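Chemist: after the sequence you'll find the predicted model.
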Amino acid sequence: MEPSPDAGVTRRAVSPAESRRASRGWWDGDADAYQAEHGSFLGDVDFVWCPEGLREADAHLLGDVAGKRVLEIGCGAASCSRWLKSQGAEVYASDLSAGMLRHAAAGATRSGVTVPLVQTDATALPFADGVFDVVCTAFGAVPFVADSASVMQEVYRVLKPAGRWAFSITHPMRWVFLDDPGEGGLVAVHSYFDRRAYVEEDGHHVPTYVEQHRTLGDRIRELVGAGFVLDDLIEPEWPEGHDLTWGQWSPLRGRIFPGTAIFVATKPA
């Protein structure tokens, strides 16, 4: 949620079409800079859930994926998908942005670990019903979709019975504060209950970046409304010795309140 120098910034409702166009354009345009800044932290074949550095290799939120069919939505450069394949899973990596998928292809070339790449909207997945054992995303898709309840419904549709759905997002309470990794980011300035999207606009008031806010209760209701059973909600603590500053994430803020929420849910058998 960092504004570009020329952007007008507001909080307002946006349509699904506006949100989709903004996300595709933003991530296509920002893909190179994002990968240059964060690629070394994320790795080529690694599954990092969040800026706090929690790794799936340690957290085991997806369970044993060997022999499982897995879909990653909002995959970005697909380092998580390549790690999952290295663990014996059959993996498909999807993203709305062609620019990010270009980096996914480059990561496959560098690492020698390849997975099928699919350009798609997370609200209209091009897969049959009940074909995946696991669906996951680390900060992908969910925060950028106007109708995120429809993402939950689509994930539910493509999962097999007893399938697992896990996703990480910016912790909803972070929306109360400014995106400042320093002391300015410790002061509450916004209402937690203001669900209007954060929007950056061009000079014609066309959204160029959109990020959606939902409360913790909203997210749980989206999951339950789609049919899921919530298994766990993880709020990673800031680890000792971790001195990374990533946008609004910093040791100062991370030691006081959570920056990430990870939801783990199951489709009933």
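Modeler: Here it is on my side, so go on. Source: prediction; values computed, not measured.
Chemist: from here on, contacts and neighbour counts on C-alpha atoms
Modeler: Fine.
Chemist: which secondary structure element is home to residue 181?
Modeler: Counting by DSSP states H and E, there is no helix or strand that carries residue 181.
Chemist: what's the burial count for it?
Modeler: Look at residue 181: counted by other CA atoms under 10 Å, it has 18 neighbours.
Chemist: okay but it is in contact with residue 254, surely?
Modeler: No: between residue 181 and residue 254 there is no contact, the gap being 9.1 Å when judged by CA atoms under 8 Å.
Chemist: name the residues that touch whatever helix or strand residue 154 lives in?
Modeler: Per DSSP H and E: residue 154 is located in helix 148-158. Here helix 148-158 makes contact (CA atoms under 8 Å, 6 or more residues apart in numbering) with 122-125, 127-132, 135, 142, 145, 165, 222-223, 226-228, 267.
Chemist: included below, for side-by-side comparison, is a second structure:
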Amino acid sequence: MTNPTDEPLAEAGYRDVPHAAGGAAGRRWWDANAEEYLAEHGEFLGPADFCWCPEGLREQDARLLGDVSGARVLEIGAGAAQCSRWLVGEGVAAVATDVSAGMLRAARRYDAATGLRTPAVQADARALPFASGSFDVAFTAYGALPFVPDTARVHREVARVLRPGGRWVFAVTHPVRWAFPDDPGEGGLVVTRSYFDRRPYVELAASGAVLYAEYHRTLGDVVGELASAGFVLDRLVEPEWPAGHDRIWGGWGPVRGARLPGTAIFVSHLPG
């Protein structure tokens, strides 16, 4: 992938870095790598399809958002807004947000290609530019949460912009995966790290600049943050790897997928 600072990658590993540096790296990285990412994964994701995870679970089958007819729906960390665009095509009032200008430029191209106009706003998930109680449902499919050091702020912001009874659904790398190497083959089946080691995976330049940061939370961490923000957890969905699905996506693939969960999808709501 492209280096967002023009500094060469000097080292990578699990280490603590200042929150400000780690949190800022995500925007630069996605701006630099949006086109390459979509060239690799765009066909699988589709320009207007709602895919929750590398396992290929689609919202048209899972219906994790519930009945969204007549609802206002917010997507956080939308990338090129493929999921929101699918909702718009279904007649849903959806708004997509992402911190990356590069991804939102791609979203406009997808709008032109599909003929669907998807409202999109550039925004940090930790400071959403919407009034309190503006939405009925919020969701993210691997967006925002892995790339910020302070996910509790995201959950609190989502709680703020949702109406009472609102639903919050989000997909992330299954926390168990962090104990294993990021290898889709047999090498990824042997534990090499402590599940309780919460240091992020970071890539650094020789100057010490953070080029990329991705953060780990245990299942207990996620549930605790949800509860602190006022949410009630309804379901934890762990999609199984489907038979005949041979696509490799980073550390995801049929070898590990047959033995280990790769994705965790949390379905929660605010009390009414």
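Modeler: It's in. Here the structure is a predicted model, which means the values were calculated and not measured.
Chemist: where in the second structure does the helix holding residue 154 of the first structure fall?
Modeler: Aligning helix 148-158 of the first structure against the second structure (TM-score structural alignment) gives residues 151-161.
Chemist: also stretch 123-132 of the first structure?
Modeler: Going by TM-score structural alignment: stretch 123-132 of the first structure matches residues 126-135.
Chemist: measure the matching stretch end to end?
Modeler: Separation of the first and last residues of stretch 126-135 of the second structure by CA to CA, to the nearest Å is 16 Å.
Chemist: contacting residues around residue 148 of the second structure?
Modeler: 22-23, 26, 214-215.
Chemist: what's stretch 240-250 of the first structure aligned against in the second structure?
Modeler: Going by TM-score structural alignment: stretch 240-250 of the first structure matches residues 243-253.
Chemist: do a quick rundown of the strands in the stretch 151-272 of the second structure.
Modeler: Taking DSSP state E, counting those that start in this stretch to define them, one finds strands in the stretch 151-272 of the second structure at 162-173, 201-205, 210-214, 232-237, 263-269.
Chemist: mind putting those strands in CSV, distance to residue 9 of the second structure and mean neighbour count included?
Modeler: CSV is the format used below for those (distance: least, CA to CA, whole Å; neighbours: other CA atoms under 10 Å):
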stretch, distance to residue 9 of the second structure, mean neighbour count
strand 162-173, 24, 22
strand 201-205, 5, 19
strand 210-214, 8, 25
strand 232-237, 36, 14
strand 263-269, 28, 22
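Chemist: just send these back as TSV, with distance to residue 52 of the second structure too.
Modeler: Shown next, in TSV, are those (distance: least, CA to CA, whole Å):
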stretch	distance to residue 52 of the second structure
strand 162-173	7
strand 201-205	23
strand 210-214	19
strand 232-237	11
strand 263-269	8
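Chemist: would you tell me which of those strands gets closest to residue 192 of the second structure?
Modeler: strand 201-205 (14.0 Å; CA to CA).
Chemist: stretch 91-106 of the second structure corresponds to what range in the first structure?
Modeler: Using TM-score structural alignment, stretch 91-106 of the second structure lines up with residues 88-103 of the first structure.
Chemist: can you give me the buried ones in that stretch?
Modeler: Judged by neighbour count using 16 or more other CA atoms under 10 Å, the buried positions of stretch 88-103 of the first structure are 89-103.
Chemist: in helices, which of those fall?
Modeler: 98-103 (DSSP state H).
Chemist: Throw these into a markdown table and include distance to residue 203 of the first structure, thanks.
Modeler: Shown next, in a markdown table, are these (distance: CA to CA, whole Å):
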| residue | distance to residue 203 of the first structure |
| --- | --- |
| 98 | 25 |
| 99 | 24 |
| 100 | 26 |
| 101 | 29 |
| 102 | 29 |
| 103 | 30 |
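Chemist: wait, which of those residues is closest to residue 237 of the first structure?
Modeler: residue 100 (28.4 Å).
Chemist: correct me, but that closest one touches residue 31?
Modeler: Yes: shown here, residue 100 of the first structure and residue 31 form a contact pair, counting by CA under 8 Å, at 5.4 Å.
Chemist: mean deviation, stretch 21-38 of the second structure versus the first structure?
Modeler: On superposition with the first structure, the mean distance recorded for stretch 21-38 of the second structure (mean CA distance after the TM-score superposition for the first structure) is 0.8 Å.
Chemist: which residue lies nearest the spatial centre of the second structure?
Modeler: Nearest residue to the geometric centre of the second structure (CA atoms, centre = their mean): residue 142, 1.7 Å.
Chemist: that one touches residue 214, doesn't it?
Modeler: No: in this structure residue 142 of the second structure lies outside contact range of residue 214 using CA under 8 Å: 11.4 Å.
Chemist: residue 112 of the first structure pairs with which position in the second structure?
Modeler: By TM-score structural alignment, residue 112 of the first structure lines up with residue 115.
Chemist: and the two most separated of the buried residues of stretch 88-103 of the first structure?
Modeler: 89 and 99 (25.1 Å).
Chemist: so who does residue 21 of the first structure touch?
Modeler: If you count contacts by CA under 8 Å, 6+ apart, residue 21 of the first structure has them with residue 208.
Chemist: now do 10 Å
Modeler: Shown in contact with residue 21 of the first structure (CA atoms under 10 Å, 6 or more residues apart in numbering): 96, 206-210.
Chemist: equivalent analysis for residue 164 of the second structure, please.
Modeler: Contacts of residue 164 of the second structure (CA under 10 Å, 6+ apart): 133, 135-136, 269-272.
Chemist: mind putting those residues in JSON lines, distance to residue 65 of the second structure included?
Modeler: Formatted as JSON lines, those follow (distance: CA to CA, whole Å):
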{"residue": "133", "distance to residue 65 of the second structure": "17"}
{"residue": "135", "distance to residue 65 of the second structure": "13"}
{"residue": "136", "distance to residue 65 of the second structure": "10"}
{"residue": "269", "distance to residue 65 of the second structure": "10"}
{"residue": "270", "distance to residue 65 of the second structure": "14"}
{"residue": "271", "distance to residue 65 of the second structure": "16"}
{"residue": "272", "distance to residue 65 of the second structure": "16"}
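Chemist: which of the residues you listed lies closest to residue 195 of the second structure?
Modeler: residue 269 (27.3 Å).
Chemist: if anything else comes up later, I'll come back, but that's it for now.
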